[in-house]
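Student: just the structure for this:
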Amino acid sequence: MSHTKRIDQALETRGIAVGTFISFNNPDGAEFAAHSGFDFVLIDAEHGAFYFEGTVAMMRAAAAGGAASVVRLPTSEHSGITKILDAGAAGVLISSIRTGEEARRVVQAAKYGPVGKRGFSPGTRAMDGFNNNKEYREWSDKNTLIWAIIENEEALENIEDILDSGISGIMPGPYDLSMAMGYEGDTTHPVVVKALDRVAEIAVKKGVDLVVFTEVPEGEGAPTPYEIAMSWKKRGARFIHFSTDRMIMASGYGKILDGLKEPLDV
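Tutor: I've put the predicted structure just below:
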């Protein structure tokens, strides 16, 4: 049994895997997203208002729906990475990576020896579904998703070294990067867009998986999710996650209230 079975099938058949961000402490939401057909859920343990136990509950729920879980962690701390992988995460997304050396430490925390420094304990939840410990260790070292977010200027300066560290995927972080560059969240500023494009181009050139986040724009003339996905696929992206549970709920509630404003003055 592979924790990334649905992802593997998606990459093989359509060349791109599709996910969504989970930011609420809501196992039902994670399970519903999985049953809806997303290949993976990205559980935001950096900005989400929950801790380790809440994260594990959502990972279990997503697995019940057939989707893999990648967990966004707030730091590159070794113990945090190994703990969430032992709990059954298919991968980690590490925020605020700045240097190649830091990225290499992340890789070492996620991989077993002799390549890495991940501690081994028999019988962890991550090994459920595998025939034996050896089978899991071999699968894990080869298939664990080790992603880093590029969201500061130091990371931009060190992008090639970061990409050469052994990480499996890179995610351009438009929001924090635009703040770090002094553009106050303007992710469409030409300087920000140029920097993000450079990260994407170098990643694809080096054969590191390009992971992207996109909102789902609304209104007349807005591109469809399919058009967005195909546009990123043409640029070499392998993973794309659409929106967040919070954004989706806010949009849905907003549409209901917009329909009530004129007739009921709500």
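Student: from now on I want contacts and neighbour counts done on CA atoms only, so please keep to that.
Tutor: Fine.
Student: pull out the buried residues from stretch 41-48.
Tutor: Val41, Leu42, Ile43, Asp44, Ala45, Glu46 (16 or more other C-alpha atoms under 10 Å).
Student: and the strands in the stretch 1-150 of the chain?
Tutor: 17-22, 40-44, 68-73, 91-94, 145-150 (DSSP state E, counting those that start in this stretch).
Student: now do Glu102 against Thr75, distance only.
Tutor: Noted for Glu102: a distance of 10 Å to Thr75, by C-alpha to C-alpha, to the nearest Å.
Student: how many other residues sit next to the residue nearest to Arg104 when sequence neighbours are not counted?
Tutor: Spatial nearest neighbour of Arg104, chain neighbours left out: Ser165 (5.0 Å); criterion: C-alpha to C-alpha, 6 or more residues apart in numbering. By other C-alpha atoms under 10 Å, the residues close to Ser165 number 18.
Student: Ser165: what's it in contact with?
Tutor: Contacts for Ser165 (C-alpha atoms under 8 Å, 6 or more residues apart in numbering) come out as Gly100, Glu101, Ala103, Arg104, Val107.
Student: tell me where the stretch 1-150 of the chain has helices.
Tutor: 5-13, 27-36, 52-64, 78-86, 100-110, 133-143 (DSSP state H, counting those that start in this stretch).
Student: give me the contact list for whichever strand in the chain runs longest.
Tutor: For the chain, the longest strand by residue count, based on DSSP state E, is strand 237-244. With contact meaning C-alpha under 8 Å, 6+ apart, strand 237-244 is reached by 11, 15-23, 42, 204, 209-216, 229, 232.
Student: quick one on the thing from earlier: output the strands of the stretch 1-150 of the chain as JSON lines; include the columns distance to Phe32.
Tutor: Shown next, in JSON lines, are the strands of the stretch 1-150 of the chain (distance: least, C-alpha to C-alpha, whole Å):
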{"stretch": "strand 17-22", "distance to Phe32": "11"}
{"stretch": "strand 40-44", "distance to Phe32": "10"}
{"stretch": "strand 68-73", "distance to Phe32": "13"}
{"stretch": "strand 91-94", "distance to Phe32": "20"}
{"stretch": "strand 145-150", "distance to Phe32": "23"}
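Student: want to put them side by side, so please do this one too:
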Amino acid sequence: MYTHDNKFKNNLKEPGVQCGVWCVLSNPCSTELVASIGFDWILLDVEHAPNDLRSILAQLQAVAPYDSTPIVRLPDHSITAIKQYLDIGVKNLLIPMVENATQARELVSAVRYPPRGVRGIGAGLARASRWGAIKNYLQDADEQICLILQIETEDGLNNLEEILDVEGVGAIFFGPSDLAASMGFIGNPSADAVKKIICEGIFAAKKRNVPTGILSFNKSDIVEYVKSGINFIATGADSYILRVGAEALLREGRSLTNLSLHS
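Tutor: I've put the predicted structure just below:
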């Protein structure tokens, strides 16, 4: 049975780290396969993947029977897009390139209904309220949405404390790759200076009881971030899993088929 509760948001209040995975292949079948594995959360990417409102809807429907909670990353700060994605049932929104408290307040307002915000009231006709079947949707929706702000520039980190003080920010997500580029370490998100400033950001958020998340493919970096107090982390992506798996399969196939050359 469908529940209005946001499991991902609720679990952020509990001890431990939620393990997730990035999904960029933009296909309901591949996303469903990943969801069936048992990750705590999966990220459906609209910023750097060929997704749109309809393809995200199809993937939300594909993963609905599973325990993995979807998070959707939007490409920008569009209030109109935020409204549309919330109405198709997205509860966890990741917004990129947040750099100051003014942006944070505008985004909080965008995910809340009046009088606390500016979200348009149309969910009674949409999937979010199960087309009106959830009778208390309008009253409860604000508290069930988790707004995650992505910090991925030096300006964002310099303004992190004032962003953390904005009421309604559900979590902070650090973007190591873009942050590394803004600091002069493009292509090297594992640079010591980058990791140091991220760990400081994790600590600053922890002092204010704001959960933090990150994406990292580097095992030693992951250990550092976990020790620093990260709350949710993605350690890979569907495209990476497919490529690495395919490469390993090809190597194995080559070694087996080349046996005939030496027999």
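Student: returning to what we had before: most tightly surrounded among the helices of the stretch 1-150 of the first structure?
Tutor: helix 100-110 (a mean of 22; mean count of other C-alpha atoms under 10 Å).
Student: center of the first structure - which residue?
Tutor: Leu42 (4.8 Å; C-alpha atoms, centre = their mean).
Student: map Phe174 of the second structure onto the first structure.
Tutor: Aligned against the first structure by TM-score structural alignment, Phe174 of the second structure finds its counterpart in Pro172.
Student: quick one: that match and Arg198 touch, right?
Tutor: No: with contact taken as C-alpha atoms under 8 Å, Pro172 of the first structure and Arg198 are classed as non-touching, separated by 9.5 Å.
Student: the two: which is more packed in?
Tutor: Pro172 (24 against 14).
Student: any idea how far the more buried one is from Trp147 of the first structure?
Tutor: In terms of C-alpha to C-alpha, Pro172 of the first structure sits 11 Å off from Trp147 of the first structure.
Student: same check on Val92 of the first structure?
Tutor: To Trp147 of the first structure, Val92 of the first structure is 6 Å away according to C-alpha to C-alpha.
Student: ok, now Val212 of the first structure?
Tutor: Distance, Val212 of the first structure to Trp147 of the first structure, using C-alpha to C-alpha: 11 Å.
Student: swap in Leu260 of the first structure?
Tutor: Leu260 of the first structure is 43 Å from Trp147 of the first structure, by C-alpha to C-alpha.
Student: go on, Ile7 of the first structure?
Tutor: For Ile7 of the first structure relative to Trp147 of the first structure (C-alpha to C-alpha), the value is 15 Å.
Student: and if you look at His35 of the first structure?
Tutor: Distance from His35 of the first structure to Trp147 of the first structure, by C-alpha to C-alpha: 24 Å.
Student: verify the stated contact: Arg176 of the second structure with Ala193.
Tutor: Residue 176 of the second structure: Pro, not Arg. No: using C-alpha under 8 Å, Pro176 of the second structure is not in contact with Ala193, being 10.9 Å away.
Student: related to what we said a few turns ago, ok, Val212 and Trp147 of the first structure, which is more surrounded?
Tutor: Trp147 (28 against 23).
Student: and the more buried one, what does it touch?
Tutor: Gly91, Val92, Leu93, Ile94, Ile167, Ser168, Gly169, Ile170, Met171.
Student: apply 10 Å and report the result again.
Tutor: Residues in contact with Trp147 of the first structure (C-alpha atoms under 10 Å, 6 or more residues apart in numbering) are 70-72, 91-95, 97, 103, 106-107, 166-171, 208-211.
Student: equivalent analysis for Glu154 of the second structure, please.
Tutor: Per C-alpha under 10 Å, 6+ apart, neighbours of Glu154 of the second structure: Glu99, Leu160, Asp178, Leu179, Ala180, Ala181, Ser182, Met183, Val194, Ile197.
Student: what's the counterpart of the last one in the first structure?
Tutor: Under the alignment (TM-score structural alignment), Ile197 of the second structure pairs with Ala195 of the first structure.
Student: find the nearest non-adjacent residue to that match, please.
Tutor: Leu156 is the one closest to Ala195 of the first structure (C-alpha to C-alpha, 6+ apart), at 7.5 Å.
Student: wait, that neighbour sits on Ile162?
Tutor: Yes: the pair Leu156 of the first structure and Ile162 passes the contact test of C-alpha atoms under 10 Å, sitting 9.3 Å apart.
Student: which neighbours do these two have in common?
Tutor: Ile97, Arg98, Thr99, Ile150.
Student: how much space is there between the first one and Ala103 of the first structure?
Tutor: Yep, that's Ile97 of the first structure we're talking about. Taken as C-alpha to C-alpha, the span from Ile97 of the first structure to Ala103 of the first structure is 7 Å.
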